[in-house]
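What follows is a predicted protein model with its sequence.
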Amino acid sequence: MTSTFSVNCLLVAALVFGMPTVAAAKPNTYPGEHSAFSSDPAETAKREAERAKRKEERKKRREEQRRKRSIKKNDRLN
């Protein structure tokens, strides 16, 4: 009796190789349509600056939340 694993492998291989390539993977959009990638240095610098700004804003919000929690905790202890 053959192992279940080998039967499963054969079944998967039959499905993969027996399926036409058009039916196997048909993208709904053309490649790069929604991609943020741009090789333009100005665009790259702008994107990185926006990312750094968001990162800094998140850091400030987290620090503010920590400060508020600390104050709240200290108020309960007193």
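Received, thanks. Please read all numbers here as calculations on a predicted model, not as lab measurements.

From now on I want contacts and neighbour counts done on CA atoms only, so please keep to that.
Noted.

Now name the helix or strand holding the closest residue to Ala24 other than its chain neighbours.
Closest residue in space to Ala24, ignoring its immediate chain neighbours: Val16 at 7.9 Å, by Cα to Cα, 6 or more residues apart in numbering. Taking DSSP states H and E as the definition, one finds Val16 inside helix 4-18.

ok, second structure coming up, stack it against the first:
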Amino acid sequence: MDSPSPNKPSVPESSSPDVSAAVEDLLNTLSNKFASVSSEIFAKMDDMSRRLENLEAALQAGKDKEASKS
């Protein structure tokens, strides 16, 4: 009775290193893509923060100018 064990896949052991290498490569690729997207998001958030600060400064300058006219 040489039926495959339910706990072990019926894949030849010679393909196991190939699968492991493919999974490792996929994980590395996903990790690199995640790091790239993450850094892009942080760069865009920094840019948005600078733009908001400039907008706030311009609004405050406009308020100060209006207050000095009154």
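Perfect, I can see it now. Predicted model, so just to flag it, every value in this text is computed and none were measured.

now the helix or strand just after the helix holding Val16 of structure 1: which residue numbers in structure 2?
Sequence order places helix 21-24 as the next helix or strand after helix 4-18 of structure 1, per DSSP H and E. Counting by TM-score structural alignment, helix 21-24 of structure 1 falls onto no part of structure 2.

quick check, distance from helix 21-24 of structure 1 to the centre of its chain.
Helix 21-24 of structure 1 sits 26 Å away from the centroid of its parent chain (Cα atoms, centre = their mean, to the nearest Å).

Map Ala52 of structure 1 onto structure 2.
By TM-score structural alignment, Ala52 of structure 1 lines up with Asn28.
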